[in-house]
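J.: sequence first, then the predicted structure, then my questions.
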Amino acid sequence: MHGLNWNDVHYCLAVIREGSVTGAAKHLGVNHTTVSRRISALEKRLNAPLFDRSTSGWLVTPLGESILPNLEQMAEAAQAIERGVYADRQELSGTLRITAVDVCIQRILLPGLKDFAEQYPNIDVELLASGESLDLSVHAADIAFRNTNNPPPDVVGTKFADLHYGVYARRDVWAAYQQGDDNVGAVSWMLDGNARPGWLQQSYPSMPVRYRSNSLNVVYDLVQQGHGIAELPCSMGNSHPELVAVPAKGVSEPTGFWLLSHIDLRTTARIRIFRDFMLEYIQPFVARLENRSP
């Protein structure tokens, strides 16, 4: 016996519930011949009659009565699927709050967000450019993109890649330093406080720190414009033809690049859809993030 066609079962239940083929056809908004044809197809698949046809109407056979509970279970399961899909579709609207550091938003997310907005125009996206660990449990944000090797315990997420780092300088700046130019300095994170970063302390202990910044974009611009040497994600440092990787020890270890959401929101439709969308979108760039390709 071949698999049952749910549409055939649907028509069969309509005849039972409405009491006649004519009533079922009216209820379903189809011609009565369509109802008759569907039920005949179901009986053929079952290789057994479900109705006794007579001039006075169609009567359910004992076999039909015996499998009626199973048919009703099929109907309930199908309706549950439809309800779930409808509810899911309804959730594909509203606001999605995303937090990430500014460079992640500008260099990784923005191109993909354009395609996402075209596919899901009813989802409004709020972008919170921040490196702070916003509390996902109180919906300060729905999704967080973070660089970490230890995600918090109350979140779930997906790791896209391991971000690799290197020390970079503009070609002419590096050449000047190699020729003994004492004016060449380093650019450091303000998050390091007054401490000299590991790469600077281990590889260039006499180099002064000329600038500090709390923005990776600003650090990148300072290096690109020739203001100094800095540690950068390899995907940034390799992206400009005038920047070169500088040999250095003490460079930061790779950190995981994660998409995180609170555990209670993991099945929310718009979060699930966005996660799956970005997983697919970012895949072609993983090799660059991990410094496996130029």
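T.: Thanks, I have it.

J.: from now on I want contacts and neighbour counts done on CA atoms only, so please keep to that.
T.: Noted.

J.: secondary structure element for Val167?
T.: strand 165-170 (DSSP states H and E).

J.: who are the packing partners of the next helix or strand after that strand?
T.: On the C-terminal side of strand 165-170, the nearest following helix or strand under DSSP H and E is helix 171-178. Taking 3 or more CA pairs under 8 Å, 6 or more residues apart in numbering; DSSP states H and E as contact, the helices and strands that helix 171-178 lies on are strand 243-246.

J.: what does the strand it packs on rub up against?
T.: Applying CA atoms under 8 Å, 6 or more residues apart in numbering, the external contacts of strand 243-246 come out as 166-171, 174, 224, 237-238.

J.: quick one: which of those is nearest Ile263?
T.: Using CA to CA, Gly166 is the member of these that lies nearest Ile263, at 33.8 Å.

J.: so that closest one touches Met236, yeah?
T.: No: using CA atoms under 8 Å, Gly166 makes no contact with Met236, being 9.6 Å away.

J.: so these two - more neighbours on which side?
T.: Taking neighbours as other CA atoms under 10 Å, Gly166 and Met236 compare with Gly166 leading, 26 against 20.

J.: residues in contact with that one?
T.: Listed by CA under 8 Å, 6+ apart, the contact partners of Gly166 are 231-234, 237, 245-246, 248, 251-252.

J.: who's in contact with whichever strand or helix holds Ala25?
T.: Mapping Ala25 onto the secondary structure by DSSP H and E places it in helix 21-28. Taking contacts as CA under 8 Å, 6+ apart, the residues outside helix 21-28 that touch it are 11, 14-15, 17-18, 31-32, 34-36, 58.

J.: and if we set it to 6 Å?
T.: Helix 21-28 is contacted from outside by 14-15, 18, 31-32, using CA atoms under 6 Å, 6 or more residues apart in numbering.

J.: the residue nearest to Leu42 when sequence neighbours are not counted - how many residues pack around it?
T.: Nearest-residue entry for Leu42: Asp8, 5.7 Å, with adjacent residues in sequence omitted and distances by CA to CA, 6 or more residues apart in numbering. Look at Asp8: counted by other CA under 10 Å, it has 20 neighbours.

J.: what about versus this one:
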Amino acid sequence: MQWDDLKIVLALSRKGSVRAAARRLALDHSTVSRRLGRIEETLGLSLFERTGEGLKATAAGERLIQAAQQIEDDLADTQRQIRGHDQRLSGPVIVTAPDEIVATLILDELADFRARYPDIELRLSMSYASADLMRRQADIAIRVTDEPPAHLTGKRVAPYVEMYYASRDYIARLAAGDLREGPQWIGWPDASRRSHVFAESPFPNAPVAMSINGLTSYREALARGLGLGVLPCLLGDADSRLARLRGCDPRHVSDVWLLTHESARRRKSVEVVMNMLSAALIRARPLFAGKRKPA
């Protein structure tokens, strides 16, 4: 069995369907299905069961997945050790970060950075998920978390503070008692956190009119006067269409961390990107903390 076969098995286990695995591997779904059949025929075992919720690994499949994951980890570790000796200021550096941090802060730094380091190819991946630095999905991660993974190295660079916002017109109509339906919240799918956050607001009993999963659309819904909501101060204070709810204090909900793997940090190109990101994030501490408006 070849490593390409194991990559098929890993993609199927992680994505849960042939089509999703094919997209992940940049292959046609019929190719993935055919290769899975060939692997199972070679082994004389069924590796996955098809259920209403997608593919589920059999006992034999689980054993093969664990072995494949170990091989993948070993290969990634070898790559990191080799790349750790790279002192060139060139090549790709992959950074994963929340979209609002990249759009609000990091993009402003890139023109100067590219002028200074034209041979470094910066690859930005907008994500809130925990990209696996161990498996080389990223070299550097900006993450909002209370406790970063123990195997990563880095530092806390800023507080992550939220506040209640609405459009300026919505707040004016709310103050004048001119909202026919009364105050309503724009929520998000995590109902447990949502109920806790709204309960601490001036309008704990206001209904949730809609839920939106995605900060860009969420902010736009607030700006268009569709209700009250919660945003990180970094995002809410930067939008002139929005205003804070009066009588509320910003809420420190987590921290912003700049993280990498120790072996990746030894690469000179990763080091200079880390330094650029660190400086930008530290300068923005007052914005993260909701202590001043952007210029």
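T.: Structure's in. What do you need? In this text, all values refer to a predicted model and were calculated from it rather than measured experimentally.

J.: quick revisit: report the aligned residue range of structure 2 for the helix or strand that comes right after the helix holding Ala25 of structure 1.
T.: Counting by DSSP H and E, the element after helix 21-28 of structure 1 in chain order, helix or strand, is helix 32-46. Taking TM-score structural alignment as the measure, structure 2 aligns no residues with helix 32-46 of structure 1.

J.: pull out the buried positions in helix 32-46 of structure 1.
T.: By neighbour count on 16 or more other CA atoms under 10 Å, the buried set for helix 32-46 of structure 1 is 32, 35-36, 38-43.

J.: confirm the residue nearest to Leu42 of structure 1 sits in a helix?
T.: Yes: per DSSP: H, G, I helix; E, B strand; the rest coil, Asp8 of structure 1 lies within a helix segment.

J.: for the residue positioned nearest the centre of structure 2, give its distance to Tyr218 of structure 2.
T.: Averaging the C-alpha coordinates of structure 2 gives a centre point, and the residue nearest to it by CA atoms, centre = their mean is Tyr128 (1.4 Å). Remark: distance between Tyr128 of structure 2 and Tyr218 of structure 2 (CA to CA, to the nearest Å) = 15 Å.

J.: ok, now Ile186 of structure 2?
T.: Ile186 of structure 2 sits at a distance of 8 Å from Tyr218 of structure 2 (criterion: CA to CA).

J.: again, but for Arg283 of structure 2
T.: Taking CA to CA as the measure, Arg283 of structure 2 and Tyr218 of structure 2 are separated by 26 Å.

J.: so those two - more neighbours on which side?
T.: Using other CA under 10 Å, the more surrounded residue of Arg283 of structure 2 and Tyr218 is Tyr218, with 19 against 14.

J.: for that one, which non-adjacent residue is spatially closest?
T.: Distances taken as CA to CA, 6+ apart place Ile212 nearest to Tyr218 of structure 2, at 5.8 Å, with adjacent residues excluded.

J.: what is the burial count for the one you found?
T.: By the other CA under 10 Å criterion, the neighbourhood of Ile212 of structure 2 contains 14 residues.

J.: and what of His227 of structure 1?
T.: The burial metric for His227 of structure 1, expressed as a neighbour count using other CA under 10 Å, is 21.

J.: ok, Thr267 of structure 1 next?
T.: Thr267 of structure 1, neighbours per other CA under 10 Å, totals 11.

J.: secondary structure class for it?
T.: Under the three-state scheme (three-state DSSP), Thr267 of structure 1 adopts coil.

J.: quick check: it vs Ser261 of structure 1, distance?
T.: When distances are taken as CA to CA, Thr267 of structure 1 and Ser261 of structure 1 turn out to be 10 Å apart.

J.: before we move on, what about Tyr165 of structure 1?
T.: The gap separating Tyr165 of structure 1 from Ser261 of structure 1 is 26 Å, by CA to CA.

J.: more neighbours: which of these two?
T.: Each of Tyr165 of structure 1 and Ser261 has its neighbours counted (other CA under 10 Å); Ser261 has more, 26 against 21.

J.: the more buried one reaches Ile143, doesn't it?
T.: Yes: the pair Ser261 of structure 1 / Ile143 is scored as a contact, 4.8 Å apart, by CA atoms under 6 Å.

J.: where do the strands sit along the stretch 101-250 of structure 2?
T.: Residue ranges of the strands in the stretch 101-250 of structure 2, as given by DSSP state E, counting those that start in this stretch, are 120-126, 140-145, 153-167, 185-187, 208-211, 229-232, 242-244.

J.: any chance of those in a markdown table with distance to Arg114 of structure 2 as columns?
T.: Listed next are those as a markdown table, based on distance: least, CA to CA, whole Å:
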| stretch | distance to Arg114 of structure 2 |
| --- | --- |
| strand 120-126 | 8 |
| strand 140-145 | 17 |
| strand 153-167 | 23 |
| strand 185-187 | 39 |
| strand 208-211 | 39 |
| strand 229-232 | 29 |
| strand 242-244 | 33 |
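
J.: Arg193 of structure 2: which of those strands is closest?
T.: Proximity to Arg193 of structure 2 (CA to CA) singles out strand 185-187 among those, at 9.9 Å.
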